[in-house]
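In: no sequence on hand, only this structure:
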C-alpha cells in the first residue's frame, strides 16, 4: 500500500498529483522527485536546467539541455551521503546563479 500523496501545499512545499511519486517544489529554483516522475515533458514544463541524479542506476533517462551531477550511491540508510553534500550544494548554487528565476 502506498501512502496518500501530499496535499497540494504542505508546509510551503508544492507537489504534483502523482499517486506513487511526487515532484515537490522546495524553493523557486529547487525540486525533489522520484525518478519515476521525471519525463522529458515534465522537466521542460518546469523549466529544469540542472539535476542531481542520486539513483545509482546506470543508463538513466537523460533530458537534452539539462546538466547533470551524478551521485552514485545506494538507497540505503547506511550509505555515507554526507561526502556528497559539498559538491552537490555547489552544483545547486551554480545552477541557481546561472538561471533567472
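Out: Here it is on my side, so go on. Computed from a predicted model, the values in this text were never measured in an experiment.

In: make it CA atoms for all contacts and neighbour counts henceforth
Out: Will do.

In: how about the strands in the protein?
Out: 9-10, 13-15, 23-27, 30-33, 50-53, 67-70 (DSSP state E).

In: mind putting the ones you listed in TSV, mean neighbour count and distance to residue 41 included?
Out: Shown next, in TSV, are these (neighbours: other Cα atoms under 10 Å; distance: least, Cα to Cα, whole Å):
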stretch	mean neighbour count	distance to residue 41
strand 9-10	11	23
strand 13-15	18	17
strand 23-27	17	13
strand 30-33	14	14
strand 50-53	18	15
strand 67-70	14	16
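
In: structure two is appended below for comparative analysis:
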C-alpha cells in the first residue's frame, strides 16, 4: 500500500487520491488513469491524454468545498461508466482531495461519513481534512439523513475541534 505524500493511493479500482507532485504522465499511465479532479488551485500545465475538471478551492476553514461535492461525484461516475479511471488530487493529497474522495464514497456508494473516512484513511494514512471541510461533510450527512451524522466535532481543551473519527483512525471493532 502506497499512502505517503509521494504516492498515488487506490481507493477503488476506478478512483485514486494523490498530491500534485505525483501527477506525472508515467504515473498516470502506470495506474491507467484517464481523468482527474484538480483541486490544487494552481495554474498547472496540461498532461497529454489526461482530461480534468478543476475545483478551485483553497485549503482554508472558510472555503466552501461542499459546492463541488455533487459535481465531483457526477464526473467520477461518468468516467467510471465509460471505463475510465479518475484521480482526485490537491497540493499534498491530504485535505481538499481527501474531502472530495470521502464525499464521493458518501454520495455515490451511500457509505456513512465515518465509514467513508475509514475507507480512505486505510488507503492513504496521511489524510486530514481541515475542520471547515469536516463541518461541511458533517452538515451534508445531516442534511441527507434527516439530522444525524456519524461524525461529530469534539471540542474541549484543544486549540480547535477534532473529528470523532480521529480517535480511532480505523474502523472500530
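Out: Good, I have the coordinates. If you're wondering where the values come from, they're calculated on a predicted model, not measured in any experiment.

In: which one of the strands of structure 1 lies closest to residue 42 of structure 1?
Out: strand 23-27 (9.6 Å; Cα to Cα).

In: pull up the aligned stretch in structure 2 for that closest one.
Out: Mapped onto structure 2 using TM-score structural alignment, strand 23-27 of structure 1 covers residues 8-12.

In: need the single longest helix in structure 2, by residues.
Out: helix 131-145 (DSSP state H).

In: tell me what it is packed against?
Out: Using 3 or more Cα pairs under 8 Å, 6 or more residues apart in numbering; DSSP states H and E as the contact criterion, the elements in contact with helix 131-145 of structure 2 are helix 96-108, helix 113-123, strand 162-163.

In: how about the contacts made by the residue most central in space within structure 1?
Out: Computing the C-alpha centroid of structure 1 and ranking residues by Cα atoms, centre = their mean puts residue 32 first, at 3.6 Å. Neighbour list for residue 32 of structure 1: 23-26 [criterion: Cα atoms under 8 Å, 6 or more residues apart in numbering].

In: mean deviation, the longest helix seen in structure 1 versus structure 2?
Out: Longest helix of structure 1, by residue count under DSSP H: helix 85-98. Here the mean offset of helix 85-98 of structure 1 against structure 2 after fitting is 0.5 Å, by mean Cα distance after the TM-score superposition for structure 1.

In: so that helix aligns onto which residues of structure 2?
Out: With TM-score structural alignment as the criterion, helix 85-98 of structure 1 aligns to 69-82.

In: burial check on residue 63 of structure 2, number of neighbours?
Out: 14 (other Cα atoms under 10 Å).

In: quick one: it and residue 135 touch, right?
Out: No. Using Cα atoms under 8 Å as the test, residue 63 of structure 2 is too far from residue 135 to be in contact (11.0 Å).

In: returning to that earlier point: for residue 75 of structure 2, find the nearest of the helices and strands packed on helix 131-145 of structure 2.
Out: When these are compared by Cα to Cα, helix 96-108 sits nearest residue 75 of structure 2, at 10.1 Å.
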